[in-house]
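A.B. asks: Provided below are the primary sequence and the corresponding predicted coordinates.
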Amino acid sequence: MQTVFTTDQVHARDRFDYWHSVACQRIVEHETIPADRSNFAASIEVGGLGNLELVEFHNSPMQVSHTLAHSDRARPDQLFVCYQVSGSVFIAQNAREVTLSAGNLTLIDPLLPYDCRFLDGSKTLVVKVPRLELRARLGRNRELVARIVRPVRVDDSLTLTLTAMLPSLAATMAPVTEEMVGNHAVDLIALSIARTLEGETARVSSSKAILLARIRTAIDARLTDSNLHAQDIADAVGISVRYANELLSAQDTSIMQLVLARRLARCRFALEDPHQGHRTVSEIAYGWGFGDLTHFGRKFKAAYGTTPSECQMLARRM
């Protein structure tokens, strides 16, 4: 994570105005009223993990309003997963009001107006997730914004733990590893957010998110099987191949396309891993379920723009 702003090096009279301009650029446009302008303190750190943008910031108490005018200028391709690192913040969006305490997260849509009140000691992590990624897992359901994910279930605790770790993982791993971790994080976040609707009338998105997570889990558990077929995955999940592919079509993929993508990602990780430098390309490919080296090489180059051997040689030199 890179610090892009801190009030430590700014004169007291300029701190809030300077922070506000940077925050509008790095987080989202908004109007802000600080509780104490003369003693205002804040910092902003940014980073990335795969296709996720990370913004972590702390600030003195203040009120924030993201108005309809701000929403009209917001990026349409992102949704915000807000994880509260410390302190608390009051959030109101879509006719719901929640208080986000340390260790909880919620979903905010920057294309909708919202209001926040940050209390003393607040530190927040905003994970900017591609809208299509979450929509593929959750649908277009606006009822999912401003709902709190708490560590009530074991799997929700895993979601929150991994989300909290994302800043410490940024820029520490190979790109393929970051992509894998980011995808798993989005899977878990989507599943936990979807479950906040359980017990209410709008449950379609929740059931789809759970099925998508089960499909991905079933695939990951069987990648080494060179005889894996779409029917095997559908049987493991308890649905038809047609319905599974219908669910995955929202992400522009299918069972076997996802199997291929996962296998290629695993092979790339192995080829770039210095601890696996003794392994041959063929051993790695066969180990992850590929039965034809020519097919593997062609698909690998199409996905990553280099051959498996070139990938491994470059990793060894680096």
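C.D. replies: Yes, it's here. Values in this document were obtained by computation on a predicted structure and should not be read as measured data.

A.B. asks: going forward, measure contacts and count neighbours with C-alpha atoms only.
C.D. replies: OK.

A.B. asks: how about stretch 137-157: buried residues?
C.D. replies: 137-139, 144-151, 156-157 (16 or more other CA atoms under 10 Å).

A.B. asks: and Gly103, that one's in a helix?
C.D. replies: No: using DSSP: H, G, I helix; E, B strand; the rest coil, the assignment for Gly103 is coil, not a helix.

A.B. asks: Ser86 is in contact with that one, correct?
C.D. replies: Yes: contact criterion CA atoms under 8 Å: Gly103 and Ser86 qualify, at 7.4 Å.

A.B. asks: the strands in this structure, which residues?
C.D. replies: 2-6, 31-34, 42-49, 52-59, 62-66, 78-86, 88-93, 96-101, 105-108, 114-118, 122-130 (DSSP state E).

A.B. asks: what's the most buried one of those?
C.D. replies: Comparing those by mean neighbour count (mean count of other CA atoms under 10 Å), strand 105-108 comes out on top with a mean of 26.

A.B. asks: now for that strand, which elements pack on it?
C.D. replies: strand 78-86 (3 or more CA pairs under 8 Å, 6 or more residues apart in numbering; DSSP states H and E).

A.B. asks: The strand it packs on vs strand 122-130, what angle?
C.D. replies: In terms of direction (axes from the mean of the first three to the mean of the last three CA atoms, to 10 degrees), strand 78-86 departs from strand 122-130 by 160 degrees.

A.B. asks: adding another structure so you can compare the two:
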Amino acid sequence: MTQVVPLPDEDRLTGSLLSTDTVPAHRRREYWREALSRTFGAVDMSVPEEIDTGTIRTAPLGRLQVTTVDGDALDARRTRRLIAQGDDEAYVIVKLLTRGGARLEQDARDVSVGPGEVFIYDMSRPVRLSLAKCFRTTSLVVPRQVLGLREADLRQITASPFRSDTPLGGLLSVLLSRLADTAGAYRPHTREMLARNVVDLLTVLADERLGRGSAGTPGGDAAMLQQIRAFIGRHLADPDLTPEAVARAHHISVRYLHKIFQGEDTTVSRWIQSRRLEACRRELAHREAANRTIVAVAQRWGFTSAAHFSRVFRTAYGMSPSEWRATHRA
């Protein structure tokens, strides 16, 4: 098993450190593969036979995690089999390549990435990442639900690098670099506040990349919309998550909340319901969730009526929850 290397007392707020430096040479390859999978989720990992050195430093940032990795060449694949077998939470990885070269394949795109560029991939769908020898990356590991993006929108920004000479790429690279240097220095409450602001920024940047930006709603409505979507993503499991509760949390009227959502071609209630359905659909597809009843999964994501859940699931996906589970497993 991979062991976490204890940090000095003055560095304990920075999270954890995994390093091959204290591991005998004949065990480094196994240690390194396990350390990477432990950090980013189950993957089929190819690494060199001989590992010179490798370090992974992580720091919590609310529900997010900031991770810096230094290492030799590797090739990582997240396959459909691993996705189906896993019971881990779905994550989106926002990664800055500081040193070396990378190749990323996801959603029918195959791109090369150079130093200073930022790219995004989704661990809930198949992905392949190859990193050249002597690389360094800084990653923001974001729970998928927290990000609050539609699945169709997320597919549009994966494997589509933010180049370093663009405003978005420059902003993201500076953000990730600073978080890597400072995330561990903050107290838990400050980290939580920072995480919320980072998620809001990421969703705004995603909308800019998708060509929406502030054009969809006037003035500050676009920024407010992204904050609300991220808030909904963080509170999906709360059965009391209603338009009234959302409006109250953001100190706005329900009428103004509905006005903000006019450009989304949906209502607030339907947005909440669609995000909950996506979460249930993903969980029902996991083999590790086989022992959980459909009712338990529905309740976990805020549905209080089994009959209502079954009805809206069939309407959204054309089959019942049990049929979806059986079909996906088959």
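C.D. replies: Nice, thanks for sending it over. Predicted model only: the values in this text are computed from it and were never measured.

A.B. asks: Got a TM-score for the pair?
C.D. replies: Aligned and superposed, the two chains score 0.61 in TM-score terms (TM-score structural alignment, normalised by the length of the first structure); 228 aligned residues with a CA RMSD of 3.3 Å.

A.B. asks: what's the closest non-adjacent residue to Asp44 of the second structure?
C.D. replies: Once flanking residues are discounted, Asp44 of the second structure sits nearest to Arg77: 5.1 Å by CA to CA, 6 or more residues apart in numbering.

A.B. asks: Please identify the residue in the first structure that aligns with the one you found.
C.D. replies: Aligned by TM-score structural alignment, Arg77 of the second structure pairs with Ser65 of the first structure.

A.B. asks: and if you look at Val113 of the second structure?
C.D. replies: Match for Val113 of the second structure (TM-score structural alignment): Leu100.

A.B. asks: Next one: its match from Asp14 of the first structure, what distance?
C.D. replies: From Leu100 of the first structure across to Asp14 of the first structure, the span is 29 Å (CA to CA, to the nearest Å).

A.B. asks: Phe90 of the first structure too?
C.D. replies: In terms of CA to CA, Phe90 of the first structure sits 26 Å off from Asp14 of the first structure.

A.B. asks: again, but for Glu31 of the first structure
C.D. replies: 17 Å.

A.B. asks: what's the answer for Ala315 of the first structure, then?
C.D. replies: Computed as CA to CA, the Ala315 of the first structure to Asp14 of the first structure distance reads 47 Å.

A.B. asks: tell me, what residue is most central in the second structure?
C.D. replies: Val92 (2.3 Å; CA atoms, centre = their mean).

A.B. asks: Can you tell me what it aligns to in the first structure?
C.D. replies: Taking TM-score structural alignment, the alignment pairs Val92 of the second structure with Leu79 from the first structure.

A.B. asks: ok, Arg117 of the first structure touching His66?
C.D. replies: No: judged on CA under 8 Å, Arg117 of the first structure makes no contact with His66 at a distance of 11.6 Å.

A.B. asks: ok, back up a step: so which of the buried residues of stretch 137-157 of the first structure is the closest to His20 of the first structure?
C.D. replies: The nearest member of those to His20 of the first structure, counting by CA to CA, is Ala146 at 23.5 Å.

A.B. asks: Please pull up the equivalent of that closest one in the second structure.
C.D. replies: The alignment partner of Ala146 of the first structure in the second structure, by TM-score structural alignment, is Ala159.

A.B. asks: Spit out the contact partners of its match.
C.D. replies: For Ala159 of the second structure, the contact set (CA atoms under 8 Å, 6 or more residues apart in numbering) comprises Leu104, Glu105, Gln106, Asp107, Arg109, Asp110, Val111, Phe119, Ile120, Tyr121.

A.B. asks: change it to 10 Å
C.D. replies: Shown in contact with Ala159 of the second structure (CA atoms under 10 Å, 6 or more residues apart in numbering): 103-113, 118-122, 127, 129.

A.B. asks: ditto for Ser168 of the first structure
C.D. replies: Met1, Gly47.

A.B. asks: So what does it match up with in the second structure?
C.D. replies: Aligned by TM-score structural alignment, Ser168 of the first structure pairs with Asp181 of the second structure.

A.B. asks: got it, and Arg26 of the first structure?
C.D. replies: The alignment partner of Arg26 of the first structure in the second structure, by TM-score structural alignment, is Thr39.

A.B. asks: Is its match in contact with Thr55, as I believe?
C.D. replies: No: using CA atoms under 10 Å, Thr39 of the second structure makes no contact with Thr55, being 11.4 Å away.

A.B. asks: Give the residues shared as contacts by these two.
C.D. replies: Residues touching both Thr39 of the second structure and Thr55 by CA under 10 Å, 6+ apart: Leu18.

A.B. asks: list the buried ones in stretch 179-193 of the second structure?
C.D. replies: For stretch 179-193 of the second structure, by 16+ other CA under 10 Å, it's Leu179, Ala180, Ala183, Gly184, Ala185, Arg191, Glu192.

A.B. asks: now the helices for the second structure?
C.D. replies: Taking DSSP state H as the criterion, the second structure carries its helices at 28-40, 80-85, 144-147, 151-157, 167-182, 188-209, 221-234, 243-249, 254-260, 268-285, 294-300, 306-317, 321-329.

A.B. asks: Give me whichever of these is most buried.
C.D. replies: Of those, the one with the most neighbours on average (mean count of other CA under 10 Å) is helix 144-147, at a mean of 24.

A.B. asks: what helices or strands is it leaning on?
C.D. replies: Judged by 3 or more CA pairs under 10 Å, 6 or more residues apart in numbering; DSSP states H and E, helix 144-147 of the second structure is in contact with strand 91-99, helix 151-157, helix 188-209, helix 221-234, helix 268-285.

A.B. asks: Give the other helices and strands that the longest one contacts.
C.D. replies: Helix 188-209 of the second structure is packed against strand 55-61, strand 64-71, strand 135-143, helix 144-147, helix 151-157, helix 167-182, helix 221-234, with contacts defined by 3+ CA pairs under 10 Å, 6+ apart.

A.B. asks: Could you dump those into TSV and include distance to Ala215 of the second structure?
C.D. replies: Shown next, in TSV, are these (distance: least, CA to CA, whole Å):
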stretch	distance to Ala215 of the second structure
strand 55-61	31
strand 64-71	29
strand 135-143	26
helix 144-147	21
helix 151-157	16
helix 167-182	17
helix 221-234	8
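
A.B. asks: closest to Gln231 of the first structure among the buried residues of stretch 137-157 of the first structure?
C.D. replies: Arg137 (21.4 Å).

A.B. asks: show me the residues around the closest one that make contact.
C.D. replies: So Arg137 of the first structure contacts 186-187, 189-191, 194, 205-213, 247-248, 250-251 (CA under 10 Å, 6+ apart).

A.B. asks: Many thanks, we can stop here.
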